[in-house]
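[1] Next one to model:
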Amino acid sequence: MKVRKPQSKRKSTRLQKGIEKKISAHNRKQKKLSKKDPTWKSRHPKDPGIPNSFPYKAQLLEEIESKKQADIEARELRREQMRAAAIAQGASAEQVQAMDAQQDIIEQQNRLGALMDSVNHAALEFAGEIENVDNEDEMADDSDDEVTEELENAFVELNQDASRKAFDKYFKQILDACDIIIYVLDARNPTGTRSKEVEKLVLQNPNKRLVFALNKIDLVPTEVLSEWIKHLNKQFPTVPINASGAAPNAFVYDHPYTLSKQMTAQNMLKSLKKWSGQANLGRAAVAGVIGYPNVGKSSVINALLGRHGGGKACPVGAQAGVTTDIRRVKIDSKLSILDSPGIVFPNGSKNKNPVEEQARLILLNVMQPRYIDDCRPAASVLVKKLQKNDDLYKQFMLHYNIPPVVQIEFEEFMTQLLVHIGRKMGRLNKGGVADLQGAAQSLVTDYTSGRIPGWEKAPDIAKVAKSQVEVVSSWSKEFDLDGILEGLL
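    Model (predicted):
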């Protein structure tokens, strides 16, 4: 029998391209038809639950409910034991109440833990660092403590241990690797976004230089900015910078051309290059950018690169936590910059009311209002702060068209204020009742985005040690800041 020669399975390029075109056309057609389908379909299969035909369904539901009740009772029992132990140690009623509030915050972190775990898992899966997991139960095998730790590292909540871990992990790396530490401060509240401990650690090494970068200067008036620069420049060299544009509909102030985004970035880049040229390090100088979350660290680097023709090298966003690791950006052969994640730096105070600390971090835009169960304490702190300044309070009243209010108790005033804001912003519950939590969230968001003007006044020029004045004066000459700050000091 004659054996036939085996035929090759190879196709011509023309035939292969024709098949690919038909497949693409088919996919486009199916996608177009799916858009016309009025029924909504989820990408993820829905959990069918327990079928009604299952003979032990009632028993299983009863066990699940009993387990929930047992967990609630165990949690309440632990709280009672903690209260009793605190009272036995002589704690006051206010301290016990603060302890309860802190427990509420920890429970809130645990509720968000599962969400953060799934987000991190999806990001790693998308990046190809882990394999796709078909069984969703395997994604929830981590203990509650590990989930809570991941959440604290992501959002830098009130837990002091997590803040200390992030501080030790990132700041120590920046301090060891850099010659210049650029400490980015928010011009609206420089005192709230700085840490004395950071400054002490930098001063312990005589070869390091610390420079304050006062960002978001377009949200404060020129006279307020000038007073802050005079105050901060007595302690460390301070450079104003307008790193990025304000949010839409933000209340911005006009400054001279020397304080524009282009000029401030150019002046800061010149100062860094001048120091690196005079340092004679025998290598490229390295500058590390540090600061609180969402203070504008990555925007500062992008502004410097914009003047140098490099474009955007660091991702930025309106929310905190966009930068998750240290990123190195090369400016030229003589200067490189390290971008770091935002850190809630230790401020030396350990026994703080957790509710007040949470309100402080919310107003600094460190914690996002959408992750908070109740933003009303932060809204109350904000309104009290605005009432101390007549001009700011008038602009605040005009922003929401708030009518004149008679003298009443502050708590009642806040309730009426949130009701007014809720109706104006469309934050309503069923029956047209104003959503006070939603109104407080809108109020805080308007402030953090700059739609409501607000800033802290610079204190009187503090007494600074003579040795530090000499150090700051010599550092300013090294960076040649006299020409940059001319007219502001």
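
[2] okay, CA-based contacts and neighbour counts for the rest of this
    Will do.

[3] Show the contacting residues for Asn242.
    Counting by C-alpha atoms under 8 Å, 6 or more residues apart in numbering, Asn242 touches 215-218, 259-261, 264-265.

[4] How is the residue most central in space within the chain assigned, secondary-structure-wise?
    For the chain, Ala320 is the residue whose C-alpha lies nearest the centre (C-alpha atoms, centre = their mean; 2.0 Å). Under the three-state scheme (DSSP: H, G, I helix; E, B strand; the rest coil), Ala320 adopts coil.

[5] residues near the closest residue to it other than its chain neighbours, how many?
    Of all residues not flanking Ala320 in the chain, Asn294 sits nearest, at 4.8 Å (C-alpha to C-alpha, 6 or more residues apart in numbering). By other C-alpha atoms under 10 Å, the residues close to Asn294 number 24.

[6] how much space between Asn294 and Asp373?
    Asn294 is 21 Å from Asp373, where distance means C-alpha to C-alpha, to the nearest Å.

[7] Next: Ala162.
    21 Å.

[8] the more surrounded of those two?
    Set side by side, Ala162 and Asp373 show more neighbours around Ala162, with 21 against 13, by other C-alpha under 10 Å.

[9] correct me, but the more buried one touches Glu149?
    Yes - using C-alpha atoms under 8 Å, Ala162 is in contact with Glu149, at 7.1 Å.

[10] where's Ala287, which helix or strand?
    strand 285-290 (DSSP states H and E).

[11] Now do that strand: which elements does it pack against?
    Secondary-structure packing of strand 285-290 (3 or more C-alpha pairs under 8 Å, 6 or more residues apart in numbering; DSSP states H and E): helix 172-177, strand 180-186, strand 335-339.

[12] if you set the cut-off to 6 Å instead, what comes out?
    Secondary-structure packing of strand 285-290 (3 or more C-alpha pairs under 6 Å, 6 or more residues apart in numbering; DSSP states H and E): strand 180-186, strand 335-339.

[13] In contact with Arg164: list those residues for me.
    Applying C-alpha atoms under 6 Å, 6 or more residues apart in numbering to Arg164 gives no contacts.

[14] what separates stretch 148-164 from the chain centre, distance-wise?
    13 Å (C-alpha atoms, centre = their mean, to the nearest Å).

[15] Endpoint to endpoint, it covers what distance?
    First-to-last residue span, stretch 148-164, C-alpha to C-alpha: 15 Å.

[16] List the neighbours of stretch 456-470 that are in contact with it.
    188-189, 227-228, 231.

[17] Buried subset of the residues you listed, written for PyMOL?
    Restricted to buried positions by 16 or more other C-alpha atoms under 10 Å, the PyMOL selection for the contacts of stretch 456-470 reads:
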select buried, resi 188+189+227+228+231
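
[18] Let me have the contacts of stretch 456-470 in a markdown table, extended by distance to Phe171.
    Output for the contacts of stretch 456-470, formatted as a markdown table (distance: C-alpha to C-alpha, whole Å):
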| residue | distance to Phe171 |
| --- | --- |
| Arg188 | 24 |
| Asn189 | 21 |
| Glu227 | 29 |
| Trp228 | 25 |
| His231 | 25 |
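
[19] Following up with a second sequence; could you model it the same way so I can compare the two?
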Amino acid sequence: MKRPKLKKASKRLSCAKRYKIQKKVREHNRKLRKEAKKKGVNKRVKKDPGVPNSAPFKEEVLREAEQRRLKEENGKHSEKKIGTDRNSKQFLCGELNKVIDSSDVVIEVLDARDPMGCRCPQLEEAVLKRDGNKKLLLVLSKIDLVPKENVEKWIKCLQQEFPVVVFKASTHIRDKTVVGGRRIAPSNEVLDRSRAAACFGKSCLTELLTNYASNLEKETQLRVGVVGFPNVGKSSLINSMKGILACNAGVKRGLTKSMQEVHILKNVKLIDSPGVVALPSNPPASLALRSLQVEEGQESVLEAVRTLLKQCDMTQIMLQYNIPDFRNSLEFLTLFAKKRGYLQKGGVPNTEQAATTFLDDCTGAKLSYHCQAPEKNSLPLYLSDSMVAEMQKGWDLSKLKIGNAETLRGNGLQFEKIWPNIIRLSGVLGQ
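    Prediction:
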């Protein structure tokens, strides 16, 4: 008996079901268009109408446009051939020079843990030789990692050359001005009272720059360039002054690739810059502290940690990380990896991950140490007494002294409560 054929299911839909599907599709497309409109990606690119036939000198205009296009293509090709990418030293130095040329005041940010190791004589000399009567201002950042007495000694030492402002940036800055999906106005006060969120020295630096800008004869904004070595806190300073996350900041070197202008006040504008390129002739401990050779692939993280541990007080390291006594850097990294749970297969300690964490603590704002200020400080060769007097002119030094004292008073309470264990590096760092 022949088996009857089974009828295939019909593809017909009821009108109600078809209309429902069409409605869902329309709603989905409407949602996509709405999201694209918010992101600004649905804007149609206007087509170039070209040069109309009735325009006079049409052939000359087209010829000039073609020559301009060929010139731009040749320029891009030559840049690729030379290798001037955004990570090259040539490009970074060019951006740094742009910041200096376009600034009325140049702020050199120094890590309070090692101020002399963060100074760049070539940079300071370049600022002094520039035209336009530029002012140089020193800012001691990360003062929460250094005892108050040590900061006061460095202020007394450095202010013999340039005006000095002490500063502690906030590392808990909101991303832009969006919280919970709604836009809010930026606040000048830091609500979070934790150590990372607290900011000290903002009012002092703001008042100093505002008074200097008001005394200038020109009506344009005061342009303030922020320069310094990597990981000294340039972008964090700008973010704290602005009150929002205006610049990328982190322990990784090279986050800032080019100059970036940030308006903080009506008459004051800050300019962020890439980190100063350090010479290989610097001391190994100073280069390891800024993880410069590690980032460039010239040194491993294990070698950098070994260099730093030679300068550290072992007792304070043990107190800081709550580990027992160790004999060398490998044993320290093994104990540190076990303490943090950095383990590989079979329970083998991951010393490389531990070394990276320790190096981030050193270059960032977690590990405390300090270098002693010299008792007698002589002026560098590029600086004379007349230049010192010129650099001090125009600033309200009496208010600056009062502002620094208030900043240290507020920061001292945070330091005494939260950061009692100090890891000291010898004074040879960065010398």
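
[20] what's the TM between chain one and chain two?
    With the length set by TM-score structural alignment, normalised by the length of structure 2, the two chains reach a TM-score of 0.63; 319 aligned residues with a C-alpha RMSD of 4.0 Å.

[21] okay, the strand holding Ala287 of structure 1 sits on what stretch of structure 2?
    Residues 222-227 of structure 2 are matched to strand 285-290 of structure 1 when aligned by TM-score structural alignment.

[22] mean per-residue distance, that stretch to structure 1?
    Here the mean offset of stretch 222-227 of structure 2 against structure 1 after fitting is 1.3 Å, by mean C-alpha distance after the TM-score superposition for structure 1.

[23] Can you point out the buried residues in that stretch?
    222-227.

[24] same check, this time on stretch 133-149 of structure 2
    In stretch 133-149 of structure 2, counting by 16+ other C-alpha under 10 Å, buried: 134-148.

[25] Of all pairs in those, which one is the farthest apart?
    Longest distance between any two of those is 32.2 Å, between Lys134 and Pro147; criterion C-alpha to C-alpha.

[26] Next, the buried residues of stretch 367-374 of structure 1.
    367-369, 372, 374.

[27] Which one of these is nearest to Gly18 of structure 1?
    Gln368 (51.5 Å).

[28] Now the closest one. Nearest residue, chain neighbours left out?
    Ile362 (6.4 Å).

[29] tell me the SS of that neighbour?
    Ile362 of structure 1 - assigned by three-state DSSP - is helix.

[30] could you measure it against Asp339 of structure 1, distance?
    23 Å.

[31] So the two - more neighbours on which side?
    Set Ile362 of structure 1 next to Asp339 and count neighbours by other C-alpha under 10 Å: Asp339 wins out with 24 against 21.

[32] so what's the more buried one up against?
    Here Asp339 of structure 1 is in contact with 289, 326-327 (criterion: C-alpha under 6 Å, 6+ apart).

[33] Quick one: map it onto structure 2.
    Using TM-score structural alignment, Asp339 of structure 1 pairs with Asp272 in structure 2.

[34] Ok, Lys270 of structure 1 next?
    Checking TM-score structural alignment: Lys270 of structure 1 goes with Glu207.

[35] That match: how many residues sit nearby?
    15.

[36] so which strand or helix has it?
    helix 202-215.

[37] Mean per-residue distance, that helix versus structure 1.
    Counting by mean C-alpha distance after the TM-score superposition for structure 1, helix 202-215 of structure 2 comes out at 1.3 Å.

[38] ok and that helix relative to strand 105-111, angle-wise?
    160 degrees (axes from the mean of the first three to the mean of the last three C-alpha atoms, to 10 degrees).

[39] Name the residues that touch helix 202-215 of structure 2?
    222, 403.

[40] how close does the residue lying closest to Val268 of structure 2 once chain neighbours are set aside sit to Ser214 of structure 2?
    Counting by C-alpha to C-alpha, 6+ apart, Val268 of structure 2 lies nearest to Leu222, which is 4.7 Å off, once chain neighbours are set aside. Distance of Leu222 of structure 2 to Ser214 of structure 2, given as C-alpha to C-alpha: 9 Å.

[41] what span of structure 2 lines up against the longest helix belonging to structure 1?
    Ordering each helix of structure 1 by length in residues (DSSP state H) puts helix 93-127 first. Across structure 2, nothing matches helix 93-127 of structure 1 (TM-score structural alignment).

[42] From the contact counts, what lies against the next helix-or-strand element following that helix?
    Sequence order places helix 144-155 as the next helix or strand after helix 93-127 of structure 1, per DSSP H and E. Applying 3+ C-alpha pairs under 6 Å, 6+ apart, we find helix 144-155 of structure 1 packed against helix 93-127.

[43] Need the counterpart of Val198 of structure 1 in structure 2.
    Per TM-score structural alignment, Val198 of structure 1 is aligned with Leu123.

[44] Between the two ends of stretch 76-94 of structure 2, what distance do you get?
    17 Å.

[45] swap in stretch 328-336 of structure 1?
    Span of stretch 328-336 of structure 1 from end to end, C-alpha to C-alpha: 7 Å.

[46] Contacts for that stretch, please.
    284-286, 337-338.

[47] hmm, 10 Å instead?
    The contact list for stretch 328-336 of structure 1, computed with C-alpha atoms under 10 Å, 6 or more residues apart in numbering, reads 178, 269, 272-273, 275-277, 281-288, 301-302, 304-305, 308-310, 313-314, 337-340.

[48] which residues in the stretch 301-431 of structure 2 form helices?
    301-309, 314-321, 329-340, 351-363, 385-392, 397-418 (DSSP state H, counting those that start in this stretch).

[49] Quick one: closest of those helices to Phe167 of structure 2.
    Nearest of those (C-alpha to C-alpha): helix 397-418, 7.5 Å.

[50] Narrow the contacts of stretch 328-336 of structure 1 to those that are buried.
    Buried, going by 16+ other C-alpha under 10 Å: 178, 269, 272-273, 275-276, 284-288, 301-302, 304-305, 313-314, 337-340, out of these.

[51] Comparing the helices and strands packed on strand 285-290 of structure 1, which comes out most buried?
    Among these, strand 180-186 has the highest mean neighbour count (mean count of other C-alpha atoms under 10 Å), at a mean of 24.

[52] Give me the mean deviation of whichever helix or strand comes after that strand from structure 2.
    The helix or strand immediately downstream of strand 180-186 of structure 1 is helix 196-203, counting by DSSP H and E. Superposing on structure 2 and averaging over aligned pairs (mean C-alpha distance after the TM-score superposition for structure 1), helix 196-203 of structure 1 comes out at 1.0 Å.
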